[in-house]
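S.K.: Predicted model follows, preceded by the sequence.
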Amino acid sequence: MQTNKIHELAEDIVNIVTHDYARYNEISNKRVHRDYLNNITNGMDYNKFYKITDRYLKIFKDGHLRIKDNTGEILKNNFKVRRFNNKLYVTESNQNSPVQIGESITAIDEKTIDYIAQENQDILDESPERQDFSFILDHGREITLSNGKKINLIKDKTYLSHKSKYEFHKINQETMYLKFNDFNNAAEINNKIDIYREELDNSKNLLIDLRENKGGNDNSYFGLLDYVFKDKKYYSELKKEKDFIYYNVTKRNLDLRKKMLFSFLKPNDMKDTMLDKVIKKETAFFENNLGKGLVPYNDSEDIDFFINGKNKPQRIIVLTDYFCASSGENFIELVQKSSKVTVIGRNTMGVTDYSNCCEENKGDFSIIYPISKRSYVDYGLGILGKGIKADIYIPWTPEFIKEDQDLALALKIFKKSSI
């Protein structure tokens, strides 16, 4: 990164947020941008620039708006935590982590968890249960455990990186269990469905675990919808009334969107295919409305198919929590329309109000941001900061580290319905 042009890069990031980002016209606090730029100076090192920019983008509390390191040099904390009361409990760690799963943290850099939450309320959720302390741990130096022991934090380049995991197995004779930690790979998911089709067709109960689902592509879960719904219907019938999207039609967004869309096509795909038609329609829309800001776009005709509903499984439970985001949330929203389905756990992350992300590559880093807004936000029905509500709420407690209470309740409900 050219250190003599760091301030210029920061100014362009502010321009993305205030001009190209789908929420550009909802951001009224100009001081946030001014404070960010005042903290950026030419000549500062990349790590400091990354940290300041990361924090600036987190102020908007939109999981789809973020900075991504392309160098592999940014160090991260190497364990995960969840907050309960005034402690952080370790829920995941690796062999290099200085703490073990189940241990609890009472302070970071000699500041209590409650004090840190107050100090960082501009980037943390109001609800303690939904607070993500990863940024604070990434930049902290020392933690204090509940037993009073102080430990220096270890930062890794290869921290707890995400790997797609799709798990299918029978819990018991009547119940099939599916786990998706993302919806990134439609081909692999559909292949799994084909392999386990007989078990799915003959299972009385289906348990779908979307906890910590990081999203991906909606078409990855389309193959499951025949099992989710009992009645036959078209996919388009499931959309909310007056549910459409606005695209923020700027020159930057046109260029980035075209680049991304055309990357989906193989050389022999540039024919009269459905994908080709969708790309041409969207590109023409952007070119015809360039510079108009948020413009309504009807995407209901782009993707439609027939859902061949099935009687079995008869009962479906979907597990969800705060770390279920993006396409995972779209799935939750969709399946709650089925009489078969009960969603249990905690509210999802709440990032689908603004989606269709673009990536602006700046060399050492990229800025990822959404360019579309869903129409229901204007009716006060947005889920940003709230998430999609579970049908049965189960608060997270440290007992989850020893026993999966979501799973236990799901199996109890299945057993009761069998009596």
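M.R.: Thanks, I have it. Numbers count the residues shown, from 1 in each chain.

S.K.: make it CA atoms for all contacts and neighbour counts henceforth
M.R.: OK.

S.K.: the helices in this structure, which residues?
M.R.: Counting by DSSP state H, the chain has these helices, from start to end: 6-15, 30-38, 46-58, 113-119, 134-139, 186-195, 197-202, 225-228, 251-263, 274-288, 327-335, 405-418.

S.K.: Of the ones you listed, which is nearest Phe79?
M.R.: Phe79 lies closest, by C-alpha to C-alpha, to one member of the helices of the chain: helix 134-139, at 8.8 Å.

S.K.: list the buried ones in that closest one?
M.R.: Neighbour-count burial for helix 134-139 flags Ser134, Phe135, Leu137, Asp138 (criterion: 16 or more other C-alpha atoms under 10 Å).

S.K.: Would you mind putting those into TSV with distance to Gly345 alongside?
M.R.: Converted to TSV, the buried residues of helix 134-139 look like this (distance: C-alpha to C-alpha, whole Å):
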residue	distance to Gly345
Ser134	22
Phe135	25
Leu137	26
Asp138	27
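
S.K.: Which single one of these is nearest to Glu237?
M.R.: Nearest to Glu237 among the buried residues of helix 134-139 is Ser134, at 39.6 Å by C-alpha to C-alpha.

S.K.: distance of the closest one from Ile13?
M.R.: Per C-alpha to C-alpha, to the nearest Å, Ser134 is found 22 Å from Ile13.

S.K.: Over to Gly309?
M.R.: Separation of Gly309 from Ile13 (C-alpha to C-alpha) stands at 46 Å.

S.K.: So which of these two has more stuff around it?
M.R.: Ile13 (22 against 15; other C-alpha atoms under 10 Å).

S.K.: Tell me the one among the buried residues of helix 134-139 nearest to Asn184.
M.R.: For the buried residues of helix 134-139, the minimum distance to Asn184 (C-alpha to C-alpha) is 23.1 Å, reached by Ser134.

S.K.: Surely that closest one is in contact with Arg82?
M.R.: No. With the criterion set as C-alpha atoms under 8 Å, Ser134 and Arg82 do not qualify as a contacting pair; they are 9.6 Å apart.

S.K.: what about the strands in the stretch 1-150 of the chain?
M.R.: In chain order, the stretch 1-150 of the chain shows strands spanning 66-69, 76-77, 79-84, 87-93, 104-108, 111-112, 142-145, 150-152, with DSSP state E, counting those that start in this stretch as the criterion.

S.K.: try this one side by side with the last:
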Amino acid sequence: MYIDIFNEVVDIMQNDYAGHKDKQGWDSPDRYRENIRELSNQHQLDDYTFINIINDYLLDFKDPHMFFIAKDEQSKTNKDIGFKVRRFNDVLYVTEVMSETRLNAGDRVIALDKLTVSELSLKHKRELRDEIPERQRWENIIEKYNTLYIENNYREVTSFNLKLYDKQQYTPIHSLEKLNHNTFNMTLTDFFSPDPIEKIIASNQERLSDLENLIIDVRQNRGGSDSSFEQLLPLLFPEGKTIINLDNYKMDFNITKRTADLQIKGLKSLQDKTTDTSFKESLDNMITFFQDNSGKGFVSFENGGEFEVEGSEFPKNIIVLADAYCGSAGDIFVDIASRSAKVAVIGRPTAGLNDYSNLINKDWEEKFSLYYPTSRMVSLDSGIKDTGVKPDTYVKWTPEHLQADIDMNIALNFLEER
């Protein structure tokens, strides 16, 4: 079973993945295939090990916009270390604790199996991808080690053996809360569907119609569909008509028969879950596009160009809080918002995931799911890559962010001075 699934993953990456022509010859499937066979013959291959092998193979393509996971979020193979970290200098600071109760936020990871963070950074350069410390993802690397060396806030150094825990399921947040008499904060952790945003706007029309200041927090936004945030655009732009040019997002889809079938299945599933008629119509158009072009390979998608936004006087001032954990449709949202005269972006550059995007998932036996990009930005032909949207005000991540919401405080001070 494992070797058959691996061979199909390789076939998808070498034929269906939107970057397969750009990255032809980058992968080395034979060594992974040999490892799978060897572990299988020794009866040492299980689902968890297999998932890690596939994700290691995917690193060959140097594309953070793809992953291989257990299909069921409650699967026993869906495990992690139970905490999150972020790098500052040569220390990994614990930023969030989920299941690993032996740690506290603010504790410092100074070594793994006696290897320092600096040594680990060199050893795992391939996995870390991004050399900027605050953008590096360390959790999957920590998972590979046995002993964690921790320095707490009292400068005491302790060590313990790492455990793996069932992953906590993602809980989406789409909320609007009052910060002070003239400022509200909207938190959006994904753009998977327009329905939650529609509900926020519908239930807060009176508040938004004369609001002085709005902060939109997308620092943890997981992306989704840019159609999901269309309803926010009139709030973002000043009163009157604004022309938005999206030529930088022109893309080609690699429409193999397999990808077309998966796209159509996924789009129909989204239709069943939404009540937004405009979104349903947009999904209908996409379904027709994939039906008409199934098996044709790379096909230009009629996006990009210009569209018009009818803006509003209120909110008068908008701050968008951004970070490296905001990507895909989140990248696009921050980019579009940054073009408005009444918007300022504060924080850190977004993830920059749209070179290859529009992920679709291929499932196996209700056990595994491969998510891979099906579209490719035309701008890559000119050597222009998506490196993330840079903020108007850059705020370097430091351990002080663990004591207070530094970005939010800067945003509030900014609005007071306006």
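M.R.: The structure has been received and is ready for your questions. This structure is a prediction, so every number in the text was calculated from the model and none was measured.

S.K.: TM-score them against each other, please.
M.R.: Comparison of the two superposed chains (TM-score structural alignment, normalised by the length of the second structure) gives a TM-score of 0.89, and 401 aligned residues with a C-alpha RMSD of 2.5 Å.

S.K.: ok so, going back, let me have the strands of the stretch 1-150 of the first structure in a markdown table, extended by mean neighbour count and distance to Gly363 of the first structure.
M.R.: Output for these, formatted as a markdown table (neighbours: other C-alpha atoms under 10 Å; distance: least, C-alpha to C-alpha, whole Å):
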| stretch | mean neighbour count | distance to Gly363 of the first structure |
| --- | --- | --- |
| strand 66-69 | 20 | 9 |
| strand 76-77 | 21 | 20 |
| strand 79-84 | 21 | 28 |
| strand 87-93 | 20 | 31 |
| strand 104-108 | 23 | 33 |
| strand 111-112 | 16 | 36 |
| strand 142-145 | 20 | 32 |
| strand 150-152 | 15 | 32 |
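
S.K.: Compare those and report which one is nearest to Arg23 of the first structure.
M.R.: Distances from Arg23 of the first structure to each of those were compared using C-alpha to C-alpha; the minimum, 13.8 Å, belongs to strand 66-69.

S.K.: so that closest one matches what in the second structure?
M.R.: Against the second structure, the aligned range for strand 66-69 of the first structure is residues 67-70 (TM-score structural alignment).

S.K.: what's the answer for stretch 11-22 of the first structure, then?
M.R.: For stretch 11-22 of the first structure, the aligned range in the second structure is residues 7-18, judged by TM-score structural alignment.

S.K.: Repeat that for stretch 175-183 of the first structure.
M.R.: Going by TM-score structural alignment: stretch 175-183 of the first structure matches residues 183-191.

S.K.: From the chain's centroid, how far away is that stretch?
M.R.: What separates the centre of stretch 183-191 of the second structure from the centre of its chain is 16 Å, taken as C-alpha atoms, centre = their mean, to the nearest Å.

S.K.: Ser121 of the second structure corresponds to which position in the first structure?
M.R.: For Ser121 of the second structure, the aligned position in the first structure is Ala117, judged by TM-score structural alignment.

S.K.: same question but for Ala337 of the second structure, I mixed them up
M.R.: Residue correspondence to the first structure (TM-score structural alignment): Ala337 of the second structure is matched to Val335.

S.K.: how many neighbours does that match have?
M.R.: Residues lying near Val335 of the first structure (other C-alpha under 10 Å) number 21.

S.K.: Pretty sure it sits against Val341.
M.R.: Yes. Judged on C-alpha under 8 Å, Val335 of the first structure makes contact with Val341 at a distance of 6.6 Å.

S.K.: any shared contact partners between those two?
M.R.: When contacts are counted by C-alpha atoms under 8 Å, 6 or more residues apart in numbering, Val335 of the first structure and Val341 are jointly contacted by Val228.

S.K.: one step back: show me the one of the strands of the stretch 1-150 of the first structure that comes nearest Asn202 of the first structure.
M.R.: Among these, the nearest to Asn202 of the first structure by C-alpha to C-alpha is strand 87-93 (35.0 Å).

S.K.: I would like the residues contacting that closest one, please.
M.R.: 78-83, 99-107, 113, 160, 398, 401.

S.K.: what stretch of the second structure lies opposite it in the alignment?
M.R.: Equivalent residues of strand 87-93 of the first structure are located at 91-97 in the second structure, counting by TM-score structural alignment.

S.K.: what's the mean gap between the matching stretch and the aligned bit of the first structure?
M.R.: After superposition onto the first structure, stretch 91-97 of the second structure lies on average 0.7 Å away from the residues it aligns with, using mean C-alpha distance after the TM-score superposition for the first structure.

S.K.: dump the residue contacts of the aligned partner of Asn356 of the first structure in the second structure.
M.R.: Under the alignment (TM-score structural alignment), Asn356 of the first structure pairs with Asn358 in the second structure. Contacts here follow C-alpha under 8 Å, 6+ apart; on that basis Asn358 of the second structure touches Pro373, Thr374, Ser375.

S.K.: ok, now with 10 Å
M.R.: Contacts here follow C-alpha atoms under 10 Å, 6 or more residues apart in numbering; on that basis Asn358 of the second structure touches 18, 65, 224-225, 253, 263, 328-329, 371-376.

S.K.: next one: Pro373 of the second structure
M.R.: For Pro373 of the second structure, the set of contacting residues under the criterion of C-alpha under 10 Å, 6+ apart consists of 13, 16-19, 63, 65-67, 253-254, 259, 353-361.

S.K.: Now which residue in the first structure aligns to it?
M.R.: When the first structure is aligned by TM-score structural alignment, the residue opposite Pro373 of the second structure is Pro370.

S.K.: still on that earlier bit, reformat the helices of the first structure as CSV; add distance to Thr320 of the first structure.
M.R.: Below are the helices of the first structure laid out as CSV (distance: least, C-alpha to C-alpha, whole Å):
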stretch, distance to Thr320 of the first structure
helix 6-15, 33
helix 30-38, 33
helix 46-58, 23
helix 113-119, 24
helix 134-139, 20
helix 186-195, 19
helix 197-202, 21
helix 225-228, 16
helix 251-263, 30
helix 274-288, 31
helix 327-335, 8
helix 405-418, 9
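
S.K.: Can you report how many residues lie near the aligned residue in the second structure for Asn311 of the first structure?
M.R.: If you follow Asn311 of the first structure across to the second structure using TM-score structural alignment, you land on Glu313. Taking other C-alpha under 10 Å as the criterion, the count of residues near Glu313 of the second structure is 18.
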